[in-house]
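Undergrad: any chance you can model this:
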Amino acid sequence: MSSLSTPESAGLAPHTADAHAAAVRRRERRAQWHIAFLLVFVLGPIVVYPLVRLVLLSLTGAHGLSFHAYTSFFGNPESRGVIGTTLLILFVSGSLASVLGVVLAAILFFKPFPGARLVTRFLELFVAFPSFLVAFTLIFLYGSQGSVSIGLQRLFNLQAPPLDFLFGMGGVILAEVVFYAPFVVRPTLASFAMLDMRLIEAARSLGANTWMVAAGVILPLAWPGIAAGTILCFLLTFNEFGILLVLGSAHLVTLPVAIYSSATVDLDLPSAAAGAVVMLAMSLSLYALYRRVNRRSQGGARNVR
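TA: Take a look at the predicted model:
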């Protein structure tokens, strides 16, 4: 028997395992204390408490617990019209922004041109702009007194400015499409970067044209990233307020504007809280769907690597 096998060395492994397990337990306890500290002292006063107060306010009636705020807010025919207008703007602007973002990403990735990298960087920077800035830019360009509108009026000797559509649904949809399309470009570009270009070349060598390659090869492989960007676009569009406040007319009332009016104009805080809770639930549902699709997209990217 070798001299290296001594009783002391034989007892070293269990001792080391116990020490390692104790260290792991200490790290877990520290992590739990860190989480508890964040919940109590950071997230508690900033996130948890306001949300709890919002829900309680929406359930508060004259005689205690009541759902009157929900029934009065959503039972009102005007509120149903507000929800319909909100969903219409959401689906139109979200769909157009998603299609435009995918098309831009496809051009930048598959048909690069001089300056394409600069355009990509600009789109990445564009998402940092406040949304109301886009609305004011459109007013300065395409409003009734905007430079483009006045230029067309003088060019064609018109009596009135030819462009007068911004302060309404058309202007809101245009501004949201312009602002939120870049949010789709980045995840779509990331999905395109994970593609196996050999599959695309093989499809082309077999005689597939551009549309066949896009529908049969690119979209099936890149759809998780495209879907994640699309859902993110719908989520942000649904919560948009600045563009609606600048370009929305008195006849174009959406759910965020209605909640704001109920709280600040009508001073009906329970009804505003009820609308905010329902809107929050819809936003969290979209966010949960986005996280699920985004995890699938990232999992596919790791499998490709």
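Undergrad: going forward, measure contacts and count neighbours with C-alpha atoms only.
TA: OK.
Undergrad: and the strands in this structure?
TA: Under the criterion DSSP state E, the chain contains strands at 60-61, 64-65.
Undergrad: now render these as a markdown table, adding mean neighbour count and distance to Asn157.
TA: What follows is these, written out as a markdown table (neighbours: other Cα atoms under 10 Å; distance: least, Cα to Cα, whole Å):
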| stretch | mean neighbour count | distance to Asn157 |
| --- | --- | --- |
| strand 60-61 | 15 | 61 |
| strand 64-65 | 10 | 65 |
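Undergrad: count the residues that sit near Ala263.
TA: For Ala263, the neighbour count with other Cα atoms under 10 Å is 16.
Undergrad: let me fix that: Arg154
TA: Number of residues near Arg154 (other Cα under 10 Å) recorded here: 12.
Undergrad: residues in contact with it?
TA: Not one residue lies near Arg154 by Cα atoms under 8 Å, 6 or more residues apart in numbering.
Undergrad: 10 Å - rerun?
TA: Listed by Cα atoms under 10 Å, 6 or more residues apart in numbering, the contact partners of Arg154 are Ala160, Pro161.
Undergrad: and it, how close does it get to Gly242?
TA: 32 Å (Cα to Cα, to the nearest Å).
Undergrad: kindly report the same for Ser9.
TA: 70 Å.
Undergrad: about what we covered before: how about the strands of the chain, which one is nearest Thr230?
TA: Smallest distance to Thr230 across these (Cα to Cα): 36.9 Å, for strand 60-61.
Undergrad: what sits closest to the residue positioned nearest the centre of the chain if chain neighbours are left out?
TA: Nearest to the mean C-alpha position of the chain, by Cα atoms, centre = their mean, lies Leu232 at 2.9 Å. Of all residues not flanking Leu232 in the chain, Tyr290 sits nearest, at 6.4 Å (Cα to Cα, 6 or more residues apart in numbering).
Undergrad: would you mark the buried spots in stretch 234-252?
TA: Residues 234-238, 240-248, 252 are the ones in stretch 234-252 that count as buried (16 or more other Cα atoms under 10 Å).
Undergrad: one more, please, to line up against the first structure:
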Amino acid sequence: MSSLSSPEALAALDARRAATAAAHAAHARRRERAAQWHLVFLTVIVLGPLVIYPLVRLVLLSLTGVHGFSFHAYAAFFQNPETRGVVGTTLGVLFASAGLASVLGVALASMLFFKPFPGARLVTRFLELFVAFPSFLVAFTLIFLYGSQGSVSIGLQRLFHLEQPPLNFLFGIGGVILAEVVFYAPFVVRPTLASFATLDMRLVEAAKSLGANGWMVAWRVILPIAWPGIAAGTILCFLLTLNEFGILLVLGSARLITLPVAIYSSATVDLDLPTAAAGAVVMLAMSLSLYALYRRVNRRKHGSAGNGR
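TA: Below you'll find the model as predicted:
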């Protein structure tokens, strides 16, 4: 014992501890430098040419005039008398499609979670797979089924001996809203199901035992706990619907001009690249605002889940 407590032994032990701490600190510094180099590599090699450079070029193009730097493209975009109608149509389609898709998605998730039925797991897996489909595929499927020459429309015409096919609404705002609701509702289902999974079902059973009906349980018990996940799925649905282009290209008529279609037309038909770039920057700002809101709500959702555990 005396040899272990001698000054020489204590000094050697302190030296080994100091060496170990220095080695750990040096290793941590090397890892930090490696992470910084990885970030630089990712920024310069990957994000630079694929994301940062195109976005910078887009902004610079929107600020380029005949004589150099100019806000003429933004002035032309906002002063165009048709812009107000385009923005109004865009917002109308957005709120109608995303709103209905969100309601349908929450209803489907509630049915799958609280009222499971034989095959509910298979339906959930299909909805998860459905989000991998391209949006224009849904538009063409609806045309093949419910178009004026679709199988359902022709079947109804023959069944009721009609002179004209009874269904002829797809090529316009009705068809666009239907296709976007069908396509984007599954994007709300999964976050809502994940939010429902954090519920303590004992609270639901306790509320029912105290005499609360289904609507009261949903409003007073389920919604206060699950709303961050529902809100995150809804905001994601609005974000994706805002940037939708394939369905609009297939089902949108010449009278249904939304912001993505107007940008595409300015760039490819009018060959007015600065004005198209200005519209794209405006749309990018709207998308980034929705994405920032989505990230904020999503962090709150994970924080609530963590506190619940």
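Undergrad: about what we covered before: how about the residue nearest to Leu232 of the first structure, what's its match in the second structure?
TA: Here Tyr290 of the first structure is matched to Tyr294 in the second structure, going by TM-score structural alignment.
Undergrad: so its match is in contact with Leu239, correct?
TA: Yes. Tyr294 of the second structure is in contact with Leu239 according to Cα atoms under 10 Å; the separation is 8.7 Å.
Undergrad: distance check, Thr254 of the first structure against Gly170 of the first structure.
TA: On the measure of Cα to Cα, Thr254 of the first structure and Gly170 of the first structure end up 14 Å apart.
Undergrad: neighbour-wise, which of these two wins?
TA: Thr254 (26 against 15).
Undergrad: counterpart of the more buried one in the second structure?
TA: Thr254 of the first structure maps onto Thr258 in the second structure, by TM-score structural alignment.
Undergrad: dump the residue contacts of the closest residue to its match other than its chain neighbours.
TA: Counting by Cα to Cα, 6+ apart, Thr258 of the second structure lies nearest to Thr90, which is 4.7 Å off, once chain neighbours are set aside. Neighbouring residues of Thr90 of the second structure by Cα under 10 Å, 6+ apart: Arg84, Thr241, Leu242, Leu256, Ile257, Thr258, Leu259, Pro260, Val261.
Undergrad: now which residue in the first structure aligns to Thr90 of the second structure?
TA: In the first structure, Thr90 of the second structure lands on Thr86 (TM-score structural alignment).
Undergrad: next up, the contacts around the counterpart of the residue nearest to the centre of the first structure in the second structure.
TA: Counting by TM-score structural alignment, Leu232 of the first structure corresponds to Leu236 in the second structure. Neighbour list for Leu236 of the second structure: 98, 102, 184, 187-188, 191, 230, 242, 290-291, 293-295 [criterion: Cα under 10 Å, 6+ apart].
Undergrad: cool, and Glu240 of the first structure?
TA: Here Glu240 of the first structure is in contact with Leu90, Ser131, Phe132, Glu176, Phe234, Thr254, Leu255, Pro256, Val257 (Cα under 10 Å, 6+ apart).
Undergrad: before we move on, what about Leu61 of the second structure?
TA: Contacts of Leu61 of the second structure by Cα under 10 Å, 6+ apart are Leu55, Phe69, Ser70, Ala73, Leu273, Pro274, Thr275, Ala276, Ala277, Ala278.
Undergrad: go with 6 Å
TA: Contacts for Leu61 of the second structure (Cα atoms under 6 Å, 6 or more residues apart in numbering) come out as Pro274.
Undergrad: can you find the partner of it in the first structure?
TA: Counting by TM-score structural alignment, the partner of Leu61 of the second structure is Leu57.
Undergrad: ok, Gln157 of the second structure next?
TA: Gln157 of the second structure maps onto Gln153 in the first structure, by TM-score structural alignment.
Undergrad: relative to Arg154 of the first structure, how far out is the closest residue to that match other than its chain neighbours?
TA: The spatial neighbour of Gln153 of the first structure that comes closest, neighbours along the chain excluded (Cα to Cα, 6+ apart), is Pro161 at 5.5 Å. To Arg154 of the first structure, Pro161 of the first structure is 9 Å away according to Cα to Cα.
Undergrad: tell me which residue of the first structure lines up with Ala23 of the second structure.
TA: Match for Ala23 of the second structure (TM-score structural alignment): Ala19.
Undergrad: what about that match, neighbour count?
TA: Neighbours around Ala19 of the first structure, by other Cα under 10 Å: 12.
Undergrad: swap in Ala228 of the first structure?
TA: 23.
Undergrad: that one touches Asn294, doesn't it?
TA: Yes. Using Cα atoms under 6 Å, Ala228 of the first structure is in contact with Asn294, at 5.4 Å.
Undergrad: against Asn80 of the second structure, how distant is His72 of the second structure?
TA: The separation that His72 of the second structure has from Asn80 of the second structure, given Cα to Cα, amounts to 12 Å.
Undergrad: need the longest helix for the first structure.
TA: Criterion DSSP state H: the longest helix present in the first structure is helix 269-304.
Undergrad: quick check: the residue mapped onto Ala116 of the first structure from the second structure vs Met111 of the second structure, distance?
TA: Aligned counterpart of Ala116 of the first structure in the second structure: Ala120 (TM-score structural alignment). According to Cα to Cα, Ala120 of the second structure stands 9 Å off from Met111 of the second structure.
Undergrad: cool, Phe171 of the second structure as well?
TA: 32 Å.
Undergrad: between the two, tell me which one has more neighbours.
TA: For Phe171 of the second structure versus Met111, the count of surrounding residues by other Cα under 10 Å is larger for Phe171: 19 against 13.
Undergrad: that one contacts Leu248, correct?
TA: No. Taking contacts as Cα under 6 Å, Phe171 of the second structure lies outside contact range of Leu248: 9.4 Å.
Undergrad: ok, Thr192 of the second structure - how many residues close by?
TA: The number of residues near Thr192 of the second structure, taken as other Cα under 10 Å, comes to 28.
Undergrad: what do we get in the first structure for it?
TA: Using TM-score structural alignment, the equivalent of Thr192 of the second structure in the first structure is Thr188.
Undergrad: from Phe77 of the second structure, how far off is the aligned partner of Leu206 of the first structure in the second structure?
TA: Aligning on TM-score structural alignment places Leu206 of the first structure opposite Leu210 in the second structure. According to Cα to Cα, Leu210 of the second structure and Phe77 of the second structure sit 59 Å apart.
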